[in-house]
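below are the sequence and a predicted model for it; my questions follow.
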Amino acid sequence: MKIAVFVDEQGMTAPLGQPGYVKVYTRDGGGWQTCLQIPFALSASLTLNEIRQRTLTMLADLPQCRHFVAREIHGALLAWLDGMGLTMWQGSGQPEDFLDNIASRIAAVPAPVTPLPQAFIVPGAEKGTFRVDLLAALQGGGSHTSKRLLMPFFEQRNFTSLEILCDHLPKWFSTLNPRELSWTITPAEKGLLTVNVRLVP
């Protein structure tokens, strides 16, 4: 089992958004050992595209690691990690103090999905059409991820199309049933994308 933890210079679990290191731990016998350490730093001066590229580069270096721990993970970063198929955990202090607890919870039942905040979903011009600014929804607070936000809406099937403004197509879209949902992708302004999801009759 491998678990990645974002830490600061002192080796303490840190918020994902400040300079630090991603340390990958593996359990060896009765203890945890560091098998990889990756420098990782974000700043407020970076554009969304730069943050995305740095995050994806960091994730590409994680060897078969599907669990990621930080003191805080918010907004677009939470969406990108979720879109890459990682499970996010919150922790504080020395990683060795909580890794056993997280390892014991990995097989637990997933947290229930969180409904999409209604403030971010807007009816379109025609009946059954809707729009959502996914980035605004993810940055609106809480521990929302793209999957937790959109799956309840898709499962209700009370729509004909949903126009999603985002910066990338979440990888979990590949798990959607093509006999129930289809989508097209159109470039938008500022490097964003418009994903139009349609309900298959």
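Received, thanks.

going forward, measure contacts between C-alpha atoms and count neighbours the same way
OK.

and the longest helix anywhere in the chain, what's buried?
Among the segments of the chain that qualify as a helix by DSSP state H, the longest is helix 48-60. Residues of helix 48-60 classed as buried: 48, 51, 52, 54, 55, 59 (neighbour count, 16 or more other Cα atoms under 10 Å).

check which helices and strands the next helix or strand after that helix is in contact with.
Note on helix 48-60: by DSSP states H and E, the next helix or strand toward the C-terminus is strand 67-70. Contacts defined by 3 or more Cα pairs under 8 Å, 6 or more residues apart in numbering; DSSP states H and E place strand 67-70 against strand 2-7, strand 87-90.

could you redo these as a markdown table and give each row distance to residue 157 and mean neighbour count?
Putting the helices and strands packed on strand 67-70 into a markdown table (distance: least, Cα to Cα, whole Å; neighbours: other Cα atoms under 10 Å) gives the following:
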| stretch | distance to residue 157 | mean neighbour count |
| --- | --- | --- |
| strand 2-7 | 36 | 26 |
| strand 87-90 | 26 | 17 |
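
same list (the ones you listed) but as a markdown table, adding distance to residue 130.
Shown next, in a markdown table, are these (distance: least, Cα to Cα, whole Å):
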| stretch | distance to residue 130 |
| --- | --- |
| strand 2-7 | 37 |
| strand 87-90 | 29 |
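
here comes the other one, which I'd like you to weigh against the first:
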Amino acid sequence: MKIASYVNTHGSVAGFHEKGRICLYEEDPEGGWLKTKEVPLDMNPDLSLSEIKAGIRHAVAHLDDCKVFVVRELRGLLHAVLKEEHGFRTWKSAGSLLEQLDSVARHDRDFVAAQTARAAAGSTCGTPVRHAGCGGGCSPHRSGSTPHQADGGKPESGRPLPMPQPLGNGYYRIDLAEILNNDASLNSKEVLVPFMAGVAFKQLEILCDHPPRWFARELYKLNLAVASEVPDSTGKGFKVLVVPNKDEAVQPD
């Protein structure tokens, strides 16, 4: 098994804006873990969103066939890009990475085995099985010192979806990042599109790790537009304001 993580100069799992690098570890058949690669990654907050994304993609390309990544937080651009764009199974942890590897590996194997068994059961009964995550990437998470599997596998039919909070006068707010972190069986599109398509609103404020990749095309279809997109109050995510499109819409490429 291979496990990667963004770590600081002390070898601990680093936060989004800390100075660090990605370390790749491979399990030694004779016991223990071997660090096989270090990949530079500049997460300077002064960089633009596109520059940080490009840096993450470049770094991930050097991680061979690794699909397990340990993160400090389940919010932020690093986690979102790893999970949604590259399909990593992400685990939340803190402290020395070397002290976490055995535990993460054990719980990741259990998680994959459970997913495989669930998929087999689903194919037997003919019921589609959801991936326990959004965008195709699993999102197991860790609480305290022991990683544990993210909630998933809820039935699609009959499940009430979270709704934006009404603020009055046609204004609404939804914390998409918190919703997805609390229920890994959901994804951004199934949470937002039903509301945006079915409710006449003046403004929808969305708190998210990063703007969803499907935004431009779906907003065009719904005759909506992004009025602004700025970092949220935590500095770890974004606040996106969506409003009805009063101008002539231009179809995205």
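On my side now, so go ahead. Quick caveat: nothing in here was measured; it's all calculated off a predicted structure.

quick TM-score on the pair, please.
Remark: TM-score between the superposed chains equals 0.63 [TM-score structural alignment, normalised by the length of structure 1]; 169 aligned residues with a Cα RMSD of 4.2 Å.

average offset of the longest helix of structure 1 relative to structure 2?
Overlaying structure 2 shows helix 48-60 of structure 1 at a mean distance of 1.5 Å from the equivalent residues (mean Cα distance after the TM-score superposition for structure 1).

count of residues packed around residue 97 of structure 2?
Neighbour count for residue 97 of structure 2, taken as other Cα atoms under 10 Å: 25.

spatially nearest residue to the equivalent of it over in structure 1 (excluding sequence neighbours)?
Aligning on TM-score structural alignment places residue 97 of structure 2 opposite residue 95 in structure 1. What sits nearest to residue 95 of structure 1 in space, not counting adjacent residues and going by Cα to Cα, 6 or more residues apart in numbering, is residue 13, at 6.5 Å.

pretty sure that neighbour sits against residue 90.
No. Applying Cα atoms under 8 Å as the test, residue 13 of structure 1 and residue 90 come out as separate, 9.1 Å apart.

what do these two both touch?
When Cα atoms under 8 Å, 6 or more residues apart in numbering defines a contact, the residues bordering residue 13 of structure 1 and residue 90 alike are 69, 70, 71.

pull the contacting residues for the first one.
What it means is residue 69 of structure 1. Per Cα under 8 Å, 6+ apart, neighbours of residue 69 of structure 1: 3, 4, 5, 6, 13, 88, 89, 90, 91.

before we move on, what about the second one?
By Cα under 8 Å, 6+ apart, the contact list for residue 70 of structure 1 reads 5, 6, 7, 13, 14, 15, 16, 88, 89, 90, 91, 92.

could you export the residues you listed as a markdown table, including distance to residue 196 of structure 1?
Output for the contacts of residue 70 of structure 1, formatted as a markdown table (distance: Cα to Cα, whole Å):
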| residue | distance to residue 196 of structure 1 |
| --- | --- |
| 5 | 35 |
| 6 | 35 |
| 7 | 38 |
| 13 | 39 |
| 14 | 37 |
| 15 | 33 |
| 16 | 31 |
| 88 | 28 |
| 89 | 31 |
| 90 | 33 |
| 91 | 37 |
| 92 | 39 |
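
now, the most widely separated pair of those residues?
The distance between the two most remote of these (Cα to Cα) is 14.6 Å, for 7 and 88.

circling back: out of the buried residues of helix 48-60 of structure 1, which comes closest to residue 135 of structure 1?
residue 48 (10.2 Å).

could you measure from that closest one over to residue 75 of structure 1?
11 Å (Cα to Cα, to the nearest Å).

where's residue 23 of structure 2 relative to residue 147 of structure 2, distance?
Distance from residue 23 of structure 2 to residue 147 of structure 2, by Cα to Cα: 19 Å.

any idea where the strands of the stretch 1-150 of structure 2 begin and end?
2-7, 20-27, 33-41, 68-71, 89-92, 133-134, 137-138, 141-143, 146-148 (DSSP state E, counting those that start in this stretch).

these: which one's closest to residue 196 of structure 2?
Going by Cα to Cα, the one of the strands of the stretch 1-150 of structure 2 nearest residue 196 of structure 2 is strand 133-134, 19.1 Å.

the closest one corresponds to what range in structure 1?
Using TM-score structural alignment, strand 133-134 of structure 2 pairs with nothing in structure 1.

which residue ranges of structure 1 form helices?
Using DSSP H, helices in structure 1 cover 48-60, 75-83, 99-105, 134-138, 146-156.

make JSON lines from those and add distance to residue 182 of structure 1 to it.
Putting the helices of structure 1 into JSON lines (distance: least, Cα to Cα, whole Å) gives the following:
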{"stretch": "helix 48-60", "distance to residue 182 of structure 1": "25"}
{"stretch": "helix 75-83", "distance to residue 182 of structure 1": "18"}
{"stretch": "helix 99-105", "distance to residue 182 of structure 1": "35"}
{"stretch": "helix 134-138", "distance to residue 182 of structure 1": "18"}
{"stretch": "helix 146-156", "distance to residue 182 of structure 1": "11"}
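
out of those, nearest to residue 164 of structure 1?
helix 134-138 (6.3 Å).

and that closest one, which residues are buried?
Neighbour-count burial for helix 134-138 of structure 1 [16+ other Cα under 10 Å]: 134, 135, 137, 138.

same question, stretch 29-39 of structure 2
33, 38, 39.

show me what the second one aligns to in structure 1.
Think residue 38 of structure 2. Looks like residue 38 of structure 2 aligns to residue 37 there (TM-score structural alignment).

no further queries at this time; thank you.
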